[in-house]
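Asker: please work out how this folds:
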Amino acid sequence: MDSINYITDRSFICNKKIINIFLFFVLLVLLACLQGCSEDVPQYTNESIRAVPINQIGSGSNSTVMSFAGVTRKMSQAELSFGVSGTVQTILVDIGSRVSEGDILASLDLEPYQLALEGAYSEVEKARASNEENKINYERAERLMLSNSVSQQNLDAARTLYDNSQATLQAAQTRVKLAERDISQAVIRAPYDGVISSRQIEPFEQITQNDVVFKFDGSDGFIVESTVPANLAGEISKGESFDVTVKWRDVHFEATIEHLGARAGNGLSFPIKIKVNDADETTLPTGVVVEINYSKQEDTSMLYVPHGAVVVESSNDSAYIYLYNSVTETANKSHVNILDVQSYGYWIENNFREEDLYVAAGAAFISEGQKVRPAGENR
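Answerer: Model prediction:
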């Protein structure tokens, strides 16, 4: 009987241990579940916070800015050439050489032209002597005619010889001027202060008349040659006011519209010349591609925002943008009234403060209250 009770007691003890072990494992499972639930709570990190472009309401958003490319050049440019043919004898400059007005840049072999000039001088002296002789003969014939010592026919012949000799003298004098001009045309001089931008000759090279041998840039201001679309050209021609800037390597230069073509060059765009203010060779080179920005200030009651800043709900035709709270780093919806749709954005009613910040792109991919950070911000 005692042995039976002993066995029963042992069984009870074993069962109790099994129950305790079971309860311990259940407790572990519950703790694991609770830990798993706590991990489901989103924890934002730098990697999970979306980076978006942020614009400020008062940072020029109420102005229309259109940008086009252009190429810089000097206001004064020239292609220099010899006025006669010949062999290059002297070259005194190269690309980048700065010269003053009247400086000699290059010359041809002058000997042929100097010989031609000497020959022209000889022809003048010969023609002058002949003219003097014929003049004396004609004056003698006139005096003899008064005493009827010569016939009218002889007087007319003397007069003809005198007229011909005068014409021959004038022709010889003209040839002297042409020979002198040829000598001057065999030398290239700087037309004004400037710099050599291109040299296309070498010594002893045979040059043909009017071959371009130098390209020359003046020392005056800069011009940017570009084109603008027909709609912008129309606004400019109507006298609309634009703030124009030229940008090169993150440097901005104030500029003004100098000339606008009256005829489209390719059926779509009009040629335009922009004068750059306060620029020189040290800050803006010649012949580089630059960005021209045309900015037009609009009514401050309207705000121009990019397409990517506006979300339009198709269900109720309402629209909103996301304002950025820099304190909580969250984006919050703000309903807007669209006034006009443009090619690159919307005109909306401006009910915001100048210091307000908004998400300028990617608004369709974020949600109310989502944490965001300004694009380009390092953390």
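Asker: from here on, contacts and neighbour counts on C-alpha atoms
Answerer: Will do.
Asker: could you verify that L323 is part of a strand?
Answerer: Yes. According to DSSP: H, G, I helix; E, B strand; the rest coil, L323 belongs to a strand.
Asker: just checking, it touches V372?
Answerer: No. L323 lies out of contact with V372 (Cα atoms under 8 Å); the separation is 10.8 Å.
Asker: overlap in contacts of these two?
Answerer: A331 (Cα atoms under 8 Å, 6 or more residues apart in numbering).
Asker: any idea how far T8 lies from C37?
Answerer: 44 Å (Cα to Cα, to the nearest Å).
Asker: and for E139?
Answerer: Using Cα to Cα, E139 is found at 134 Å from C37.
Asker: which of the two has more neighbours?
Answerer: E139 (15 against 10; other Cα atoms under 10 Å).
Asker: which other helices and strands contact the strand ranked longest in the chain?
Answerer: Taking DSSP state E as the criterion, the chain has its longest strand at strand 63-74. Counting contacts by 3 or more Cα pairs under 8 Å, 6 or more residues apart in numbering; DSSP states H and E, strand 63-74 is packed against strand 222-229, strand 289-297, strand 302-306.
Asker: for M66, which of the ones you listed is the nearest?
Answerer: Taking Cα to Cα, strand 289-297 is the member of the helices and strands packed on strand 63-74 nearest to M66, at 5.2 Å.
Asker: identify the residues contacting the closest one?
Answerer: Contacts for strand 289-297 (Cα under 8 Å, 6+ apart): 62-72, 241-248.
Asker: make a ChimeraX selection of the buried ones in those.
Answerer: Remark: buried members of these, expressed as a ChimeraX selection using 16 or more other Cα atoms under 10 Å:
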select :62,63,64,65,69,70,71,72,242,244,245,246,247
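Asker: buried residues, stretch 267-278. List them.
Answerer: Buried, per 16+ other Cα under 10 Å, within stretch 267-278: 269-276.
Asker: could you also give me the structure for this next sequence, so I can compare it with the first?
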Amino acid sequence: MLSGAATVSAQPSEAVKTITIESAPVVREQRSIPIRTSGRLAYHTETRLAFKTSGLVTEVAVDVGDRIEEGQMLAALDLAELDAQLSSAASNVDQATRDLKRLKGLYKKNVIPLQQLENAQNAFDVAQSTLSITRFNRRLSVIKAPFSGRVLQREIEVNELVNSGTPVFVVAGEQQGWIVKVGLADRDIVRVQLGDRAELRMDPYPDELLVGRVSRIAAAADAATGTFEVEISLPTDDRELRSGFVVRVDILPSSTPKYSFIPIEALVAANGHLGLVFAHDRKTNKVSGRTVDIVALVDDELAVRAGLEGVERVVTEGAPYMKDGLRVKTAQ
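Answerer: Next comes the predicted model:
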């Protein structure tokens, strides 16, 4: 029995032989029990952008909140040093090409050994690779928008020296829609499946209901919170939404196991998801305490997973005064 149940039970008066109670039936049926939680609204696609190389920022073309188009230049570094490196690398390739061509001719005439030709070939390959790397670094010293959307964060200014790989922009794609991320406990995550319907409400639009679908379910719990992250996708919406809105979420699992439903008045004590109720046997007019595993509160009823096996009725009126084996009578 639930710990602490004795603290809520009271001894009946010595003058009273039996206590009059009211009881209610235990209803067993399949219902879709919503999982109520909350999360924050975010763009479906949010990307951090950084320069491939270190350098001095010479141009910043956008600010926070600006709309961007795919391929648009957002910021650039001073390219003087990279241009010089590129010119040097190109010259090295030209020199290696000439050397390789000359040595191939000499090798055909048996003037030089094979090893000397192979060394020239290796020098040519290295020069080509260096040129490719230099071109790649130069291209990524200019940040361009990877998609059309909006700038969420900007972390740089002109004439600022930045390190390679340091995020300088966070951009979001507006065409991919929105998501809400929520954390669910282990007892709830097993009820959720991909594609389950989710109903969402937020304070900026209190009278409007948004409908989404579960699009991703984490395979492992978050080490910090112990919860499992579930992602709910929303289609593109005409409402003026903002990343960071707090969203109240009701996930409606498609799986509907059979639960026992009892009035909330039957609950005598609770500790987490465990509760204490009293079963009423109408044949003997005696009551017995039962520890139940509560799934959820649905309106004015409790959905119970376990603990009411074989029980047909539970005490409602007078429940706080019950104890095991107490004989009672039913109110007319």
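Asker: trace P112 of structure 1 over to structure 2, please.
Answerer: Using TM-score structural alignment, the equivalent of P112 of structure 1 in structure 2 is E81.
Asker: I misspoke; the intended subject was A230 of structure 1.
Answerer: So A230 of structure 1 corresponds to D186, using TM-score structural alignment.
Asker: now swap in I13 of structure 1 and tell me
Answerer: Aligned partner of I13 of structure 1 by TM-score structural alignment: none.
Asker: show me what contacts I13 of structure 1?
Answerer: With Cα under 8 Å, 6+ apart as the criterion, no residue contacts I13 of structure 1.
Asker: SS state for it?
Answerer: Here I13 of structure 1 is recorded as helix under three-state DSSP.
Asker: and it, how far is that from F24 of structure 1?
Answerer: Taking Cα to Cα as the measure, I13 of structure 1 falls 17 Å from F24 of structure 1.
Asker: show me where the stretch 101-250 of structure 1 has its helices.
Answerer: For the stretch 101-250 of structure 1, applying DSSP state H, counting those that start in this stretch gives helices covering 111-146, 152-185, 230-237.
Asker: turn those into a markdown table, columns for distance to Q200 of structure 1.
Answerer: Output for these, formatted as a markdown table (distance: least, Cα to Cα, whole Å):
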| stretch | distance to Q200 of structure 1 |
| --- | --- |
| helix 111-146 | 23 |
| helix 152-185 | 18 |
| helix 230-237 | 38 |
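Asker: what's the matching range in structure 2 for stretch 162-177 of structure 1?
Answerer: The counterpart of stretch 162-177 of structure 1 in structure 2, using TM-score structural alignment, spans residues 117-132.
Asker: residue in structure 1 matching R248 of structure 2?
Answerer: Using TM-score structural alignment, R248 of structure 2 pairs with E291 in structure 1.
Asker: same deal with S148 of structure 2?
Answerer: Using TM-score structural alignment, S148 of structure 2 lines up with D193 in structure 1.
Asker: who touches its match in this structure?
Answerer: Here D193 of structure 1 is in contact with 98-101, 218-219 (Cα under 8 Å, 6+ apart).
Asker: show me the contacts for N131 of structure 1.
Answerer: Counting by Cα under 8 Å, 6+ apart, N131 of structure 1 makes contact with 162, 165-166, 169.
Asker: let me know the closest of those residues to D2 of structure 1.
Answerer: Of the contacts of N131 of structure 1, the one sitting nearest to D2 of structure 1 (Cα to Cα) turns out to be L169, at 167.5 Å.
Asker: for the residue nearest to that closest one when sequence neighbours are not counted, what are its contacts?
Answerer: Spatial nearest neighbour of L169 of structure 1, chain neighbours left out: A127 (4.8 Å); criterion: Cα to Cα, 6 or more residues apart in numbering. Applying Cα under 8 Å, 6+ apart to A127 of structure 1 gives the contacts 165-166, 168-169, 172.
Asker: what of Y192 of structure 1?
Answerer: Y192 of structure 1 neighbours (Cα under 8 Å, 6+ apart): 100-102, 218.
Asker: just the buried members of those?
Answerer: By neighbour count, with 16+ other Cα under 10 Å, those hold G218 as buried.
Asker: counterpart of Q209 of structure 1 over in structure 2?
Answerer: By TM-score structural alignment, Q209 of structure 1 lines up with S164.
Asker: distance check, its match against L152 of structure 2.
Answerer: For S164 of structure 2, the distance to L152 of structure 2 - Cα to Cα - is 21 Å.
Asker: looking at those two, which is more packed in?
Answerer: Taking other Cα under 10 Å, S164 of structure 2 and L152 do not tie; L152 has more neighbours (18 against 13).
Asker: you'd agree the more buried one is up against G173?
Answerer: No. Taking Cα under 8 Å as the definition, L152 of structure 2 is not a contact partner of G173, at 10.2 Å.
Asker: so what's the residue most central in space within structure 2 up against?
Answerer: In structure 2, the centroid-proximal residue (Cα atoms, centre = their mean) is K181; its distance is 3.6 Å. Contacts for K181 of structure 2 (Cα under 8 Å, 6+ apart) come out as 39-41, 229-232.
Asker: Throw those residues into TSV and include distance to A270 of structure 2, thanks.
Answerer: TSV is the format used below for those (distance: Cα to Cα, whole Å):
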residue	distance to A270 of structure 2
G39	26
R40	30
L41	33
E229	27
V230	28
E231	31
I232	31
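Asker: and the equivalent of I68 of structure 2 over in structure 1, how far from L80 of structure 1?
Answerer: Per TM-score structural alignment, the equivalent position to I68 of structure 2 in structure 1 is V99. Per Cα to Cα, V99 of structure 1 is found 14 Å from L80 of structure 1.
Asker: V93 of structure 1: what secondary structure?
Answerer: V93 of structure 1 is classified as coil under three-state DSSP.
Asker: wait, it touches S107, no?
Answerer: No. If you go by Cα under 8 Å, V93 of structure 1 and S107 don't touch, sitting 11.2 Å apart.
Asker: looking at the two, which one has more neighbours?
Answerer: The neighbour comparison of V93 of structure 1 against S107 (other Cα under 10 Å) goes to S107, with 22 against 17.
Asker: and that one, how far from P374 of structure 1?
Answerer: Using Cα to Cα, S107 of structure 1 is found at 64 Å from P374 of structure 1.
Asker: confirm that I7 of structure 1 sits in a helix.
Answerer: Yes. With three-state DSSP as the criterion, I7 of structure 1 is assigned to a helix.
Asker: neighbours around it, how many?
Answerer: As a burial measure, I7 of structure 1 scores 11 neighbours (other Cα under 10 Å).
Asker: and if you look at D94 of structure 2?
Answerer: By other Cα under 10 Å, the residues close to D94 of structure 2 number 15.
Asker: again with N332 of structure 1
Answerer: 20.
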